[in-house]
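**Q** pasting the sequence and the predicted model now:
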Amino acid sequence: MTAVAVGATIAVQVITGPGEDDAASAAEARARQERATRSQDRDEPAKAEKAVPAKAAAPTYAEAMAVTYPLSGDLTGPDTFTSAGPAKAPGKGRVIRYRVDIERGLPLDGELFAQAVHKTLNDRRSWGGGGDRTFERVGADGKADFVVTLASPGTTDKWCAKSGLDTSEQRVSCDAATTDRVMINAYRWAQGSTTYGDEHIHAYRQMLINHEVGHRLGWGHVGCEKAGELAPVMMQQTKYLTTDGRTCRPNPWPYPER
């Protein structure tokens, strides 16, 4: 018999079942991943949410009125119209009721046009600013004394011709006095005139409104009376600012001194 030395080490091989090593390794890997994730959450700041671009603010009335818009001088619309909604008369005196019509299909802001007409006519420097009259805008079904109409050049020519006026050569506006329409040529509304320039398109649009409504109120054309002074609003400022060698400055108001 062979003696076994005391303290000798006996090696024992442990045999595991199939897949147990893989399962153990996977479990350990998952544990390591969880520890790493928790550590990352502690060490790294939270990522900021993706910024959403802010929507551009709509232009103000003054900003929209200061911009020229593309529009062909040869455009002819369908000669059908939509009407703006009502707006109360803000002043005192006799109430003059008008409607605003915009020709269908125009690539222009009809709401801006309606707002401009109401603001301009009721400005203290305009026909309604003296306290003797005020302007109220009626809707499609309201009874109006006249209709301020924004129309294409071709349609403007058609309505102005009803009153014997030729607006085709210089694409100008008119008071079609034998009808109920005061015609504002959309080409001029969009593009302005050389007498005012692009930088004064807002004032030019005010002049268009005041000039043509002035005809409806009974005022005729006048010229430049004194060189260097403000042009009378009833001067044909779209065409010129000089009369018999006297040149006036552009002016959109009947009573600019108010």
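**A** Nice, I can see it. Numbers count the residues shown, from 1 in each chain.
**Q** C-alpha only now, for contacts and for neighbours.
**A** Noted.
**Q** ranges for the helices of the protein?
**A** Assigned by DSSP state H, the chain shows helices spanning 20-43, 61-65, 110-121, 153-161, 186-191, 201-216.
**Q** give the contact list for the most centrally placed residue in the chain.
**A** Residue closest to the average C-alpha location in the chain (CA atoms, centre = their mean): A64, at 4.7 Å. Shown in contact with A64 (CA atoms under 8 Å, 6 or more residues apart in numbering): L112.
**Q** now render the helices of the chain as a markdown table, adding distance to D180.
**A** As requested, the helices of the chain are exported to a markdown table (distance: least, CA to CA, whole Å):
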| stretch | distance to D180 |
| --- | --- |
| helix 20-43 | 75 |
| helix 61-65 | 26 |
| helix 110-121 | 16 |
| helix 153-161 | 10 |
| helix 186-191 | 18 |
| helix 201-216 | 9 |
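**Q** so for A84, which of these sits nearest?
**A** Comparing the helices of the chain against A84 with CA to CA, the closest turns out to be helix 110-121 (6.5 Å).
**Q** counting by contacts, list what that closest one packs against.
**A** Secondary-structure packing of helix 110-121 (3 or more CA pairs under 8 Å, 6 or more residues apart in numbering; DSSP states H and E): helix 61-65, strand 133-138, helix 201-216.
**Q** report the buried residues of the shortest one.
**A** Looking back up the chat, that one is helix 61-65. By neighbour count with 16 or more other CA atoms under 10 Å, helix 61-65 contains the buried residues M65.
**Q** what does the last one give?
**A** By neighbour count on 16+ other CA under 10 Å, the buried set for helix 201-216 is 201-216.
**Q** pretty sure T242 contacts K226?
**A** No. Between T242 and K226 there is no contact under CA atoms under 8 Å: 9.7 Å.
**Q** more neighbours: the two, which one.
**A** The residue with more neighbours, out of T242 and K226, is T242; 19 against 14, by other CA atoms under 10 Å.
**Q** got the contact list for that one?
**A** So T242 contacts G223, C224, C248 (CA under 8 Å, 6+ apart).
**Q** can you list these in CSV and add distance to P53?
**A** Putting the contacts of T242 into CSV (distance: CA to CA, whole Å) gives the following:
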residue, distance to P53
G223, 53
C224, 52
C248, 48
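**Q** check it against this one:
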Amino acid sequence: MPGPRKEYLEAFEAPEAPDAVDADGEDVFAAGAPGAVPPPRRTRPGAGADGDHENAADGLDDDPAADGADGTEPPGKSARGVAKGGKSRTFTGVAAAAVTTVLAVVVAGQVANGPQSDNKAQSKGGPERGDGGAVSSRTDGGATPSASASPELATYGQKMAAPYPLDPKLKGSGAFTTVPGKDKAPGKGQVLRYRVDVEKGLPLDGALFAEAVHKTLNDDRSWGHGGTRTFERVSSGRPDFVITLASPGTTAVWCGKSGLDTTEDNVSCDSASTERVMINAYRWAQGARTFGDDRMHEYRQMLINHEVGHRLGHNHETCTEQGALAPVMMQQTKFLATDGVTCRPNAWPFPKGRQG
């Protein structure tokens, strides 16, 4: 920042410059002296940084208390009059101009530096928001989050394809809640009524599970193939069976009532001596290595078809042809090969649909 002009500095430093007090002891800068320039006022804190242009131009303060309680000069200076010639007045004018110039330069520097300080504080406080305060959801690469990142916006297919976290050793409350509502049987043939129960406190979407059961069982590739039967979901009255989503611990309890052990591989079961077809929530959430993460939707369809198949009287089957689709009643959660013959994962009892 440029300093005061040279001639102003010389006015103070030149040896021939007259003293501030004349030969008679008069103070040429005394307040109230005839023709004297009034003393400069002190600048207000922050002057020039808040848009106060009236005082920002000269950096002056109108508060008389800055000089003294009664508006007089502070102690040490006299209020005596002065009667000096033209030379003293000329020096007085030069000195006052120098002081005014210095103050103007200082104030101008404060004005210039003020906005820069504000900008620095803004950059440290967080990102600038040019959109009304909203922070962009884009990543550094410019990609937007997928629909699966917002479950309420995801489609049925996206939800069914996504894995969900669940403890393989979780044991829930053992109490169930029925998914409300009713889904009519859409097909022909024998009508089988079922209810959907979900264990209380289970951190999974019960409505999604109920939707999956209804869509799977009424697919033409499922047990209603060819119009032989159709499935209707109810939430009251006596159903033909209750398909139940439960924690691994609770699944083991209900399967144990029918003499079945599901703890070794954390699997599901049809508890035939009860009304419940048990779907292990861990398998529903995490799938199985035989299908992998990329076929989660199919694995869940297989779980439903396999366990309901037991309820309809179908027993376990094995793989009999290398590279063929596995029978839906094969224990595909555990393996895809039997006696050296390996099959491909399959979710349906009639995988060809209407053509089969």
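**A** Noted; the coordinates are in hand. Source: prediction; values computed, not measured.
**Q** out of the contacts of T242 of structure 1, who's nearest A57 of structure 1?
**A** When the contacts of T242 of structure 1 are compared for distance to A57 of structure 1 (CA to CA), C248 wins out at 38.2 Å.
**Q** ok, the aligned partner of that closest one in structure 2 - contacts?
**A** In the superposition onto structure 2, C248 of structure 1 corresponds to C343 when matched by TM-score structural alignment. By CA under 8 Å, 6+ apart, the contact list for C343 of structure 2 reads C319, T320, E321, Q322, G323, A324, L325, A326, L336, A337.
**Q** look at the first one and say how many residues are nearby.
**A** Close neighbours of C319 of structure 2, defined as other CA under 10 Å, add up to 24.
**Q** wait, it sits on M330?
**A** Yes. Contact criterion CA under 8 Å: C319 of structure 2 and M330 qualify, at 7.3 Å.
**Q** give me the common contacts of the two.
**A** L336.
**Q** equivalent range in structure 1 for stretch 324-332 of structure 2?
**A** Counting by TM-score structural alignment, stretch 324-332 of structure 2 lines up with residues 229-237 of structure 1.
**Q** and the matching stretch, end to end?
**A** Using CA to CA, to the nearest Å, one end of stretch 229-237 of structure 1 lies 13 Å from the other.
**Q** one more: stretch 67-85 of structure 1?
**A** Stretch 67-85 of structure 1 has an end-to-end distance of 24 Å (criterion: CA to CA).
**Q** starting at the chain centroid, how far to it?
**A** Distance, stretch centre to chain centre, for stretch 67-85 of structure 1: 15 Å (CA atoms, centre = their mean, to the nearest Å).
**Q** what does it contact?
**A** For stretch 67-85 of structure 1, contacts defined as CA under 8 Å, 6+ apart pick out 99-108, 110-111, 114, 137-140, 151-155, 171, 186-187, 190-192, 198, 201-202.
**Q** equivalent analysis for stretch 164-173 of structure 1, please.
**A** 73, 153-154, 156-157, 160-161, 174, 176, 183-185, 187-188, 208, 212, 238.
**Q** so which elements touch the helix ranked longest in structure 2?
**A** Ordering each helix of structure 2 by length in residues (DSSP H) puts helix 86-125 first. Using 3+ CA pairs under 8 Å, 6+ apart, the elements in contact with helix 86-125 of structure 2 are helix 6-13.
**Q** what about 10 Å?
**A** If you count contacts as 3 or more CA pairs under 10 Å, 6 or more residues apart in numbering; DSSP states H and E, helix 86-125 of structure 2 packs onto helix 6-13, helix 53-56.
**Q** so the first one matches what in structure 1?
**A** Under TM-score structural alignment, there is no match for helix 6-13 of structure 2 anywhere in structure 1.
**Q** what residues of stretch 105-112 of structure 1 count as buried?
**A** Buried, per 16+ other CA under 10 Å, within stretch 105-112 of structure 1: L106, L108, G110.
**Q** could I get these as TSV with distance to P90 of structure 1?
**A** Output for those, formatted as TSV (distance: CA to CA, whole Å):
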residue	distance to P90 of structure 1
L106	29
L108	26
G110	21
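**Q** from the residues you listed, which is closest to H118 of structure 1?
**A** Taking those together and measuring to H118 of structure 1 by CA to CA, the closest member is G110, at 12.6 Å.
**Q** go ahead and confirm the closest one touches E103.
**A** Yes. Contact status for G110 of structure 1 versus E103: in contact at 8.8 Å, counting by CA atoms under 10 Å.
**Q** who touches both of these two?
**A** T82, S83, L150 (CA atoms under 10 Å, 6 or more residues apart in numbering).
**Q** how about stretch 264-280 of structure 2: buried residues?
**A** 266-272, 275-280.
**Q** now it: which residue numbers in structure 1?
**A** Taking TM-score structural alignment, stretch 264-280 of structure 2 hits residues 169-185 over in structure 1.
**Q** D294 of structure 2 versus the aligned partner of L106 of structure 1 in structure 2, what's the distance?
**A** With TM-score structural alignment as the criterion, L106 of structure 1 lines up with L202 in structure 2. Distance check for L202 of structure 2 against D294 of structure 2: by CA to CA, it reads 24 Å.
**Q** centre of the chain to the match of stretch 324-332 of structure 2, how far?
**A** 28 Å.
**Q** cool, stretch 21-30 of structure 1 as well?
**A** Per CA atoms, centre = their mean, the centroid offset for stretch 21-30 of structure 1 relative to its chain is 66 Å.
**Q** stretch 332-347 of structure 2 now?
**A** 42 Å.
**Q** could you pull out the buried residues of that stretch?
**A** Counting neighbours by 16+ other CA under 10 Å, stretch 332-347 of structure 2 gives Q332, T333, F335, L336, A337, T342, C343, R344, P345, N346, A347 as buried.
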